[in-house]
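> Next one to model:
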Amino acid sequence: MALTDDESRTLRRLNARLAADRKGTQKRPGFDVLDRYYDGEQQLKQLGLAVPAELQEFITIVAWPGTYVDAIAERCVGQGFRLPEEQSADPELERVWQANDLDDEAPLAHTDALVFGRSYICVGTNPADEQTPLITVESPLEMAHEQSPATRATTAAARFYSDDSFGRRESRATLYLANSTVHVVRSRRGWEEATDEEFERDDHGAGMVMVEPMVNRARPHKRYGLSQMSRVISLTDAAARGLTLAQVATEVMGIPQRTAAGLTQADFKDPKTGEMLTEWEAYFGAVWATANKDAKFHQFTAADLQNFKTIVTTYAELVAGVTGLPLRYLGQLATNPPSADGIRADEARLVGQCESKTEGPFGAAWERTMRKVRRLQTGEDAPELAQLEMLWRDPATPTRAQAADAAVKLYQAGIISKRQARRDLGYSSVQISNMEQDDADAAMDPQMDRMLREVLTVPAPADAAA
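The predicted model follows:
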C-alpha cells in the first residue's frame, strides 16, 4: 500500500536529517565520529612530521570522552515515579517499567543522549496486553524527529533500520505520527507501507507522537541537543598525540644508542659458521665484543621521557577543569588516597551535573513517556500525571555510615518520614514495602515488639510507656 503524499514527504525529510546528523559538519562532529570517540576508536589526525607513516602503528588513543560519559550515566539511576499526593512510587507505573525491562534499557538511553546529544524512547500498543504498552529505547544512529517551533512538541519521528528476518535483507522504517504509527518497507518503487501481519498500521488516535526525544544540553537555538563530549574532544586528541610521541620516543630514543667505528665486514660474521649475523644478533652482543684493535665504541645518553608525562598530565588537568571529573578518573593518581570529605569536594561538580540531568532532560523525558503510557492504557488524558515526579538514586558517593547517620538525624528531628529515610538509604520500593510490612507485623505482637526493643536497646514510645 502506498503512503500518502504527506507521509512520504515527512519520511524523506527525516531520512535526510538522519543522514546529515550522522555525517556532521566541519565544525560539528557527526554521530559516527562521536560513536568512535566514545568507544575509544577515533582516528587521530596528525601532520605526519613527528610520526612518519611507517610508525603509525604506535598511535595511542585516549578514551577520556567515554570515561566522562560513563561517570555521569552510571550515577543516573531511576527508582520509580511518584505523584505529589503519594508517599511512595506508583505501583502501576512501576509494573509497566519492569515489564519492559527498563532497568536494563533506561541506562542505554541515558548513555546515548550523553554521547550523541539525544536518544529516543518509543511507546507502542501491545497486542498481547493493552494495559502494558511497549516501551523501547532507540538509538539516534537510526532515528530522527521533528518538533514544533511553537510548542516544542514532537510532530513526527522515524526509525530507519535493516531487517533480514524474512530471509532477505530489507530496508525498513517506522514512521511515528500524531495519531498513527506506520511501518514501511523500501521497494523498487520507493517507500511503501508494510503488508506483514505483525507490522500493521497502529491507528492509536492519541493525538500525540508516541516518541519522546531525550535531549542533552539543549539551548534555545540548539533544540536537538549537543554531545556531552564535544568540549573534550580536542584535548583528548592532543593528549593522544603526546602519548603517541612518547611511544615513538620510547622505541627510538628510550634505549641508549651506541656507535661503532673501525669495524670490518669480518666482524659481522659468525666465527664458527662464517655466515653473516642478523641485525639483532649483531646489535645485542656480537659486535660489542670483538678482537679488532681498531674498533672504537661510544654510547649516547638515553632521552629523558619525563616531558611526555608532564604534557599528558597538563591535558588531564585541562580536561578535569572542563568536565568537573576528579583527576583520579583520568589516570592521575595521588600519593595518598582521598578522604571521605575530599571525595565529596572532588566530586561536587560531577554530582551537580548528574542532578541537572536527572532533574532536567532525563527526568522530563521519562515523565512525558509515562503520560503517553497512561494515554494508551485509558484512551484519555491523565491530568493527575501532570505533576508526576521521577525518583532517582542519590548521585553522590557518601559512605554507608554517613548516609545512615544523616537519615537517622533527619528522621529524629521530624524533618523526614521513616519511609523517606529508607528511600534516602537507597532501598527500593519493594524493599521499603517489605520493611513496612515487617513493622506492621511487629506492631501486631506487642510482646515481640518489646523483646526486639530490649535487644536493640531502643526506647519504647511514650504512649507505650503510659
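
> contacts and neighbour counts: CA atoms only from here.
Noted.

> is it fair to say P256 lies in a helix?
No: P256: not assigned to a helix; according to DSSP: H, G, I helix; E, B strand; the rest coil it is coil.

> Looks like it contacts F300 (just checking).
Yes: the pair P256 / F300 is scored as a contact, 5.7 Å apart, by C-alpha atoms under 8 Å.

> can you pull out the helices in the stretch 351-466 of the chain?
361-378, 400-412, 418-424, 429-444, 446-456, 462-465 (DSSP state H, counting those that start in this stretch).

> Please provide the structure for the following sequence as well, for comparison with the first:
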Amino acid sequence: MAGDEDLKKAKALVETLEKELVTRVSPIDTCKAYYRGEQPLKFASDEFRKYHGARYKDFSDNWVQVVADSPVERLTVNGIRPYGFDESDAESMRVWQTNGLDADSQLGFLGSVISARSFALVWGDPDDDETPVVTFEDASSCIVAYEPGSRRKRRAALRRWQDGDKFMAVLYLPDEVWKFERPLEGAVKTEDMASVDTMLEEWRPREVRDEPNPQPNPMGVVPVVELFNRPLLAEDPISDVTGVIAMQDAVNLLWAQLFTASDYAAFPQRVVLGAERPMIPVLNEAGEIVGEKPLDLEKLAADRIAFITGENAKIAEWTAANLEAYTKVIEVQVGHIAAQTRTPQHYLIGKMANLSADALLAAETGLVKRVEEKQLWYGQAIRELFALIALAQGDEDKAKALRSGYMLWADSESRSQAQVADSLLKLKQIGFPFQFLASRLGLTPAEIVDLLAMVERENQLDPLGAAAALMTKGPGPADEPPEDEPAEEAA
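Just a heads-up that it's a prediction; the model follows:
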C-alpha cells in the first residue's frame, strides 16, 4: 500500500488533469450536438426568433454529419508490418480482431474527427494472458499529460467517467495505476452540473476486490495513446466540425426563412380594398333583429367565397415570393462547405451528370489527400497501440519493431473494378509480384495468405496449367540463373 505522500501526489495529479479535462468538455459537446443535428437557430433577428423560432427548433439541414463521415468511411486498418519484417504481423491483427477493433476503430476515428482527439487504452486481461484488452475512449473522458517539450512521450493519463451516483477515475503512470472514486451530491444531475460538482468533491482511493491500489504497471509506459486530428505545433488539434458550424447555422437560417416565405407568400395573394368587414344580423327567438356580428372570414376563405360590400370595393393582388433566391444562396453556402472541408461536391449536392471516371477521380482528390493526412497522424498512434499490445504480452523487442513499423491501410481512393484491374495488369506486366498486386487490390494480409494457399492448391491440382502459365510469363528476375552458374547448366 502506498504511503500518504504518494497518495497525496496522486490525488493532486488527478485534480489537475481533471480541471483541464473539464475545460474541454463544452466544445466537445457542441461538436457532438452539431454532428447529431441538434443545431439551434442562429443569426436570426429577435422578431423572427420570437414568432418563428419555436417552429424550427427541431429542424436542421445537417451537413456536419456528411463532412465528418466522408473521411472515416475510407479509414480502414488492414495490418502493420514491423520494422525489418517482410510480412505483416498476424498476432497483432489477431488481438485487433479479438477486441472488435475492426468496428470500434471506426468509432475512434470518428470521435477524433468530431472532437479533435480520441484515445486508445491497452491493458492486460487477467483471464487471458495472450490477449490484452484494447478499447477506444472518447475525448470527454480521457486526457494525457506529456513530458515538457515532447508531443509523444507520455507522462500520465487520466480516464474519468460517471457511474450512477459516483465519479470513477483511473490514473495511469509509467510504473503504477491508481483507482479513485467520489460521490455526487444528492441525486444524479445533468452532465454539466455533475462536472461542476466534481470540482468540489474529494477523491478517495477506490478499493477493488483482490486488487492492490495502486497496482504496478508491468508495461513500463503510460498505456493510453492519443489520436490527434489536424494537430498544430503549439496549439490544440482542430476538429473537422468546428469550421463547418458557422456556415451550418447560416444554411439553417435560410431554410427557416424559405419555409416562412413559402407559408406566407408562396402563392399569389389577393386583398380586398375599400370595403368594410361584412356583418350578419343577430336574431332572437322570435326572429327579430337584435344586433349584428362580423362575418367569419376564415370560413369564407375555407369555402372559397368572396363577400364584398361597398361602392368603392375592389380586389388587388401581389405576386408570389421568389423562393429560388433562397435556394441559390444555400447552394453557394454548401459549395463553400465543400471547398473548405475538401468534401466532394457530389457528396453534398448529389449532382453527378455525365461525369467520367477521370473527372470523378479528380473531384475526390481533396478528400483522398485529407484521408491520407489522417492516415499519417492516426497511423503514429496505431503503431504505438500495437507496441503497447506487444508490451502487454511481454515482448519488448517486438514492441520496438512495431513502433518503427509500417501501417497497412485500405486504399483511400474510390475506383471502379475496371480501373483497378487495368492498373494491376499494367503493374503485372512490368514485373510486380503477385503478393504486392493482391495488397493493391485491397485484400487484408490474412486474405492474401488464404489467396496464396488457394493458388498453391490450384497449381498442385493442375501442374500443366501452372507450367504453361510460367512459360507464358517468361523468365523474370527470380528465374534468372546465378552469376556464378552457367546458363546452360541452369537450364
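
> TM-score of the superposition?
Aligned and superposed, the two chains score 0.87 in TM-score terms (TM-score structural alignment, normalised by the length of the first structure); 442 aligned residues with a C-alpha RMSD of 2.8 Å.

> hang on, the earlier thing: with mean neighbour count and distance to R9 of the first structure added, can I get the helices of the stretch 351-466 of the first structure in CSV?
Below are the helices of the stretch 351-466 of the first structure laid out as CSV (neighbours: other C-alpha atoms under 10 Å; distance: least, C-alpha to C-alpha, whole Å):
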stretch, mean neighbour count, distance to R9 of the first structure
helix 361-378, 20, 26
helix 400-412, 14, 55
helix 418-424, 19, 49
helix 429-444, 13, 46
helix 446-456, 12, 70
helix 462-465, 7, 73
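
> Can you add distance to G324 of the first structure and give the ones you listed back as JSON lines?
Formatted as JSON lines, the helices of the stretch 351-466 of the first structure follow (distance: least, C-alpha to C-alpha, whole Å):
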{"stretch": "helix 361-378", "distance to G324 of the first structure": "19"}
{"stretch": "helix 400-412", "distance to G324 of the first structure": "23"}
{"stretch": "helix 418-424", "distance to G324 of the first structure": "25"}
{"stretch": "helix 429-444", "distance to G324 of the first structure": "32"}
{"stretch": "helix 446-456", "distance to G324 of the first structure": "43"}
{"stretch": "helix 462-465", "distance to G324 of the first structure": "49"}
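
> for the stretch 1-150 of the second structure, what spans make up the strands?
Using DSSP state E, counting those that start in this stretch, the strands found in the stretch 1-150 of the second structure span residues 77-81, 117-125, 128-137, 142-146.

> Could I get the contacting residues of D35 of the first structure?
115-116 (C-alpha atoms under 8 Å, 6 or more residues apart in numbering).

> Which element, helix or strand, includes V272 of the second structure?
Counting by DSSP states H and E, the element that carries V272 of the second structure is strand 269-273.

> Just list what the helix or strand just after that strand packs against, helices and strands only.
Sequence-wise, the next helix or strand downstream of strand 269-273 of the second structure (DSSP H and E) is strand 279-283. Contacts defined by 3 or more C-alpha pairs under 8 Å, 6 or more residues apart in numbering; DSSP states H and E place strand 279-283 of the second structure against strand 289-294.

> Contacts for the strand it packs on, please.
Identification of contacts with strand 289-294 of the second structure by C-alpha under 8 Å, 6+ apart yields 277-284.

> quick one on the thing from earlier: and the strands of the stretch 1-150 of the second structure: which comes nearest A363 of the second structure?
strand 77-81 (24.4 Å; C-alpha to C-alpha).

> Give the buried residues for stretch 62-77 of the second structure.
Neighbour-count burial for stretch 62-77 of the second structure, counted by 16 or more other C-alpha atoms under 10 Å, picks out 62-65, 67-72, 74-77.

> Would you state the strands of the stretch 301-450 of the second structure in chain order?
Ranges of strands in the stretch 301-450 of the second structure, per DSSP E, counting those that start in this stretch, are 314-318, 406-409.

> how big is the offset of the longest one relative to the first structure?
Translated: strand 314-318 of the second structure. Strand 314-318 of the second structure, aligned to the first structure and superposed, deviates on average by 2.4 Å (mean C-alpha distance after the TM-score superposition for the first structure).

> and the angle for that strand with strand 269-273?
On the basis of axes from the mean of the first three to the mean of the last three C-alpha atoms, to 10 degrees, strand 314-318 of the second structure is oriented at 150 degrees to strand 269-273.

> which residues in the first structure does strand 314-318 of the second structure match up with?
Mapping strand 314-318 of the second structure onto the first structure (TM-score structural alignment) gives residues 296-300.

> outside of that stretch, which residues touch it?
Under C-alpha under 8 Å, 6+ apart, the answer for stretch 296-300 of the first structure is 256-262, 288.

> Which of those are buried, as a ChimeraX select command?
Those of the contacts of stretch 296-300 of the first structure that count as buried under 16+ other C-alpha under 10 Å are selected in ChimeraX with:
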select :288
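
> and of the contacts of stretch 296-300 of the first structure, the nearest to T155 of the first structure?
Distances from T155 of the first structure to the contacts of stretch 296-300 of the first structure, taken by C-alpha to C-alpha, are shortest for P256, at 67.3 Å.

> mind listing what that closest one touches?
Going by C-alpha under 8 Å, 6+ apart, the list of residues near P256 of the first structure reads 299-303.

> My read is that R370 of the second structure contacts P344, right?
No: R370 of the second structure is beyond contact range of P344, at 11.2 Å (criterion: C-alpha under 8 Å).

> Look at these two and report which has more neighbours.
Shown here are R370 of the second structure and P344; by other C-alpha atoms under 10 Å, P344 has more neighbours (23 against 18).
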